[in-house]
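Student: Kindly generate the corresponding structure for this input.
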Amino acid sequence: MKLRKVTAASATIFALALTATACGSDDSGSKESGSGSGSGGSKSITIGIKFDQPGLGQKTPDGYAGFDVDVATYVAKELGYSEDQIEWKEAKSADRETMLQRGDVDFIAATYSINDERDKLVDFAGPYLLAHQDVLVRADDDSIKSPEDLNNKKLCSVTGSTSAANVKEKLAPKAQLQEYPTYSACLSGLQNKAIDALTTDDSILAGYAAQDNFKGKFKLGGFKMTNENYGIGVKEGSDLKAKINTALEKMVSDGSWEKAVTANFGPANYKNEPAPKIGDIKK
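Tutor: Sure, this is the predicted structure:
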């Protein structure tokens, strides 16, 4: 009799455990790329962009603006998402791989240069823009006329960016590297003479130099030190890569890519390269 009581109790506990496990599975399902649920059960997509890069990715009082934002919005539309179904997240340079690996975002369009090191950690669609590394200096500074002149100068870029490392390792080994959390912080340092030059892609620098409050204060070096192939980052193995590539090809063919370039870079007289072909990485 005692044995039958224990057996019945055990059966009850086992049944409860199964019920709890089933409920837990329903409540903790992992998010799939491009298929997150917004409020009211509507689909949404989470995209990483820069929040502080004029002309490319910038958070403004009216929303988000820039070439990367336009590209990401077009891609999202081709994937089946309207603008109000997009959740924008800030993707700082040092955080991009981690954000993709953790699934914090579905994809990242944030001046994300494709290189071998990053390609080992995430996958890239594109490229969708070919930029070049350059420097921004004060308009009245005539001491930096070539990359070699950066030796013994205070050179700023953001933490996690390859730009300053490229200069120090290949062009000006005596440059004094200063890493700041954002390009905006670098720009403030340049304006206050705490640093001598800001280095990153010419597209980014042109966006800053073209702002109304900075017009006439800075100038581009025009050095074109590297090729920077902007790609859209996705989690390694994601099927979004092929879908995004198809969307990018359509954006170029229907004229939307050129329209976005003109709208975002035109005011700075930025001379962009033609739209790159998918998979064509310029070394």
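Student: From now on I want contacts and neighbour counts done on CA atoms only, so please keep to that.
Tutor: OK.
Student: pretty sure residue 161 is in contact with residue 92, am I right?
Tutor: No: contact criterion C-alpha atoms under 8 Å: residue 161 and residue 92 do not qualify, at 9.6 Å.
Student: By residue count, what's the longest strand in the chain?
Tutor: Longest strand in the chain, counting residues (DSSP state E): strand 123-138.
Student: Neighbour count: residue 161 and residue 92, which is higher?
Tutor: residue 92 (21 against 17; other C-alpha atoms under 10 Å).
Student: now residue 50: how far from residue 11?
Tutor: Distance, residue 50 to residue 11, using C-alpha to C-alpha, to the nearest Å: 55 Å.
Student: no, scratch that, I was asking about residue 92
Tutor: 53 Å.
Student: Residue 279 too?
Tutor: Plainly put, residue 279 is 59 Å away from residue 11 if you go by C-alpha to C-alpha.
Student: cool, and residue 55?
Tutor: Relative to residue 11, residue 55 is positioned 65 Å away (C-alpha to C-alpha).
Student: These two: who's more crowded?
Tutor: Under the criterion of other C-alpha under 10 Å, the comparison of residue 55 against residue 11 puts residue 55 first, with 26 against 12.
Student: Quick one: residues contacting the closest residue to that one other than its chain neighbours.
Tutor: The shortest distance from residue 55 to any non-neighbouring residue, by C-alpha to C-alpha, 6 or more residues apart in numbering, is to residue 66 (4.5 Å). By C-alpha atoms under 8 Å, 6 or more residues apart in numbering, the contact list for residue 66 reads 53-58, 264.
Student: likewise residue 200?
Tutor: Counted by C-alpha under 8 Å, 6+ apart, residue 200 has contacts 133-135, 157, 163-164.
Student: For residue 126, state which of the residues you listed is nearest.
Tutor: Nearest to residue 126 among those is residue 133, at 18.7 Å by C-alpha to C-alpha.
Student: Contact partners for the residue lying closest to that closest one once chain neighbours are set aside?
Tutor: In this structure, residue 133 finds its nearest non-sequential neighbour in residue 201, 4.2 Å apart by C-alpha to C-alpha, 6+ apart. Going by C-alpha under 8 Å, 6+ apart, residue 201 touches 131-135, 163, 228.
Student: let's see 10 Å
Tutor: Residue 201 makes contacts with 111, 113, 130-136, 163, 224-228, as judged by C-alpha atoms under 10 Å, 6 or more residues apart in numbering.
Student: Ok, residue 144 next?
Tutor: The contact partners of residue 144, by C-alpha under 10 Å, 6+ apart, come to 135-138, 150-151, 153, 196-197, 221.
Student: change it to 8 Å
Tutor: With C-alpha under 8 Å, 6+ apart, residue 144 has these contacts: 137, 150, 221.
Student: can you pick the most crowded of the residues you listed?
Tutor: For the contacts of residue 144, neighbours tallied by other C-alpha under 10 Å; top is residue 137, 26 neighbours.
Student: was I right about that one contacting residue 197?
Tutor: Yes: Residue 137 lies in contact with residue 197 (C-alpha under 8 Å); the separation is 4.9 Å.
Student: The structure of the following sequence is requested for comparison with the preceding one:
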Amino acid sequence: MKLRKVTAASAVVLALALSATACGGDKKDNDSGGSGGGKKITIGIKFDQPGIGQKTPDGYSGFDVDVATYLAKKLGYSEDQIQWKEAKSQDRETMLQRGDVDFIAASYSINPKREKLVDFAGPYLLAHQDVLVRADDTSIKSPADLNSKKLCSVTGSTSAQNVKDSLAPKAQLQVYPTYSACLTGLQSGAIDALTTDDSILAGYAAQSQFKGKFKLGGFKMSNENYGIGVKKGSDLKAKINTALEAMVSDNSWQQAVDKYFGPANYKNEPAPEIGDIKS
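Tutor: As a prediction, this is how the structure comes out:
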């Protein structure tokens, strides 16, 4: 009789242990493993770039957001399983290395320095450094015309300095805290031009309050190959490349380009081939 009591008690302990193990298994299933079919996937995007990646009261929008959402679906995740995380330019490599995100789609240009730290799928967009000027400005027809012009430089950006160093040494750099502030200065005449990637410029110019007020120079002063950043050695790279090819083939890529950049008359390059990095 005493033996039976011990056995029954042991059975209770065993049942509790099995229950705890099952709970632990559920927790693991909820974690994002980056292989699809899990409960969530964490994606890094920009929160402050209209047309590219922007957090709004209604959610998230932009070309990179649409690309990332498409990729997540191809990996087996629904929209409500996506957890968005802000990926500031200076934090992107660290976020991937620490595993804070599964992948990053945030106007993330592929270059040799970054490729030493993370892997890239893509590219999925070929952008170029360009300038944005007022729609009625006929004086800036080439980079050389920026000489003696007031050229907006956003704090922490090297784009304007690159123009001054190599193309227009007499350009007058004006430092503003944000691209939005540059646009306000451009609209008022306080500055003559703003420079960064043409995709970013198109995203800002396409905002409803700025439609028809600005135009892109179309100067193509550099090649910016946007890639999807993943952790070094991740098998997500191959899966995302396959998904990007599908996005192009079913026309979802072009639809996203037209949606976010079209209002600014952005002359986009054709969708790049996977692995084709333009120098």
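Student: Quickly list what's touching both of residue 137 and residue 197 of structure 1.
Tutor: Shared contacts of residue 137 of structure 1 and residue 197, counting by C-alpha under 8 Å, 6+ apart, come down to residue 190.
Student: Quick one: list the elements packing against the lengthiest helix in structure 2.
Tutor: The longest helix of structure 2 (DSSP state H) is helix 2-30. Here helix 2-30 of structure 2 touches no other helix or strand, going by 3 or more C-alpha pairs under 8 Å, 6 or more residues apart in numbering; DSSP states H and E.
Student: mean per-residue distance, the next helix-or-strand element following that helix to structure 1?
Tutor: Using DSSP states H and E, the helix or strand that follows helix 2-30 of structure 2 towards the C-terminus is strand 41-45. Once the two are superposed, strand 41-45 of structure 2 sits an average of 1.1 Å from its aligned residues in structure 1 (mean C-alpha distance after the TM-score superposition for structure 1).
Student: Next, format the contacts of residue 144 of structure 1 as TSV and append distance to residue 122 of structure 1.
Tutor: Shown next, in TSV, are these (distance: C-alpha to C-alpha, whole Å):
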residue	distance to residue 122 of structure 1
137	33
150	33
221	32
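Student: between those residues, which is nearest residue 23 of structure 1?
Tutor: Among the contacts of residue 144 of structure 1, and counting by C-alpha to C-alpha, the member closest to residue 23 of structure 1 is residue 137, at 59.7 Å.
Student: To which residue of structure 2 is the closest one aligned?
Tutor: Counting by TM-score structural alignment, residue 137 of structure 1 lines up with residue 133 in structure 2.
Student: Same check on residue 69 of structure 1?
Tutor: Residue 69 of structure 1 maps onto residue 65 in structure 2, by TM-score structural alignment.
Student: In contact with that match, which residues?
Tutor: The neighbours of residue 65 of structure 2, taking C-alpha under 8 Å, 6+ apart as the test, are 45, 52-53, 105.
Student: For the counterpart of residue 149 of structure 1 in structure 2, give its distance to residue 171 of structure 2.
Tutor: The equivalent of residue 149 of structure 1 in structure 2 is residue 145 (alignment by TM-score structural alignment). Taking C-alpha to C-alpha as the measure, residue 145 of structure 2 falls 9 Å from residue 171 of structure 2.
Student: try residue 26 of structure 2
Tutor: Residue 26 of structure 2 sits at a distance of 60 Å from residue 171 of structure 2 (criterion: C-alpha to C-alpha).
Student: ok, these two, which is more surrounded?
Tutor: Neighbours were counted for residue 26 of structure 2 and for residue 171 using other C-alpha under 10 Å; residue 171 has more, 22 against 11.
Student: Could I get the contacting residues of that one?
Tutor: For residue 171 of structure 2, the contact set (C-alpha under 8 Å, 6+ apart) comprises 146-151, 164.
Student: Whichever of the residues you listed end up buried, select them in ChimeraX.
Tutor: Command for ChimeraX that selects the buried part of the contacts of residue 171 of structure 2, burial taken from 16 or more other C-alpha atoms under 10 Å:
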select :146,147,149,150,151,164
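Student: Go through the contacts of residue 171 of structure 2 and name the one nearest residue 20 of structure 2.
Tutor: Nearest to residue 20 of structure 2 among these, counting by C-alpha to C-alpha, is residue 151 at 62.6 Å.
Student: can you give me the helices in the stretch 1-150 of structure 1?
Tutor: For the stretch 1-150 of structure 1, the helices defined by DSSP state H, counting those that start in this stretch occupy 2-27, 67-78, 96-102, 116-119.
Student: wait, I meant the stretch 151-283 of structure 1
Tutor: 163-166, 183-191, 202-209, 240-253, 256-265.
Student: Show me the one of those that comes nearest residue 3 of structure 1.
Tutor: That would be helix 240-253 among the helices of the stretch 151-283 of structure 1, by C-alpha to C-alpha, at 57.1 Å.
Student: which non-adjacent residue is nearest the residue nearest to the spatial centre of structure 1?
Tutor: Centroid check for structure 1 by C-alpha atoms, centre = their mean gives residue 110 as the closest residue, at 1.8 Å. Of all residues not flanking residue 110 of structure 1 in the chain, residue 49 sits nearest, at 4.6 Å (C-alpha to C-alpha, 6+ apart).
Student: Report the contact partners of the equivalent of that neighbour over in structure 2.
Tutor: Using TM-score structural alignment, the partner of residue 49 of structure 1 in structure 2 is residue 45. Taking C-alpha under 8 Å, 6+ apart as the criterion, residue 45 of structure 2 is in contact with 53, 64-65, 84-88, 104-106.
Student: Try it again at 6 Å.
Tutor: Contacts for residue 45 of structure 2 (C-alpha atoms under 6 Å, 6 or more residues apart in numbering) come out as 53, 86-87, 105-106.
Student: ok, how many other residues are close to the nearest residue to residue 161 of structure 1 once chain neighbours are set aside?
Tutor: Once flanking residues are discounted, residue 161 of structure 1 sits nearest to residue 93: 6.2 Å by C-alpha to C-alpha, 6+ apart. Residue 93 of structure 1 has 19 neighbouring residues, counting by other C-alpha under 10 Å.
Student: I'd say residue 93 of structure 1 and residue 160 touch.
Tutor: Yes: Residue 93 of structure 1 lies in contact with residue 160 (C-alpha atoms under 6 Å); the separation is 5.4 Å.
Student: So which of the contacts of residue 65 of structure 2 sit within strands?
Tutor: Counting by DSSP E, the contacts of residue 65 of structure 2 place 45, 53 in strands.
Student: Pick the one among the contacts of residue 65 of structure 2 closest to residue 72 of structure 2.
Tutor: residue 105 (11.3 Å).
Student: now the equivalent of the closest one over in structure 1: how far from residue 231 of structure 1?
Tutor: If you follow residue 105 of structure 2 across to structure 1 using TM-score structural alignment, you land on residue 109. Distance check for residue 109 of structure 1 against residue 231 of structure 1: by C-alpha to C-alpha, it reads 7 Å.
Student: All set now, cheers.
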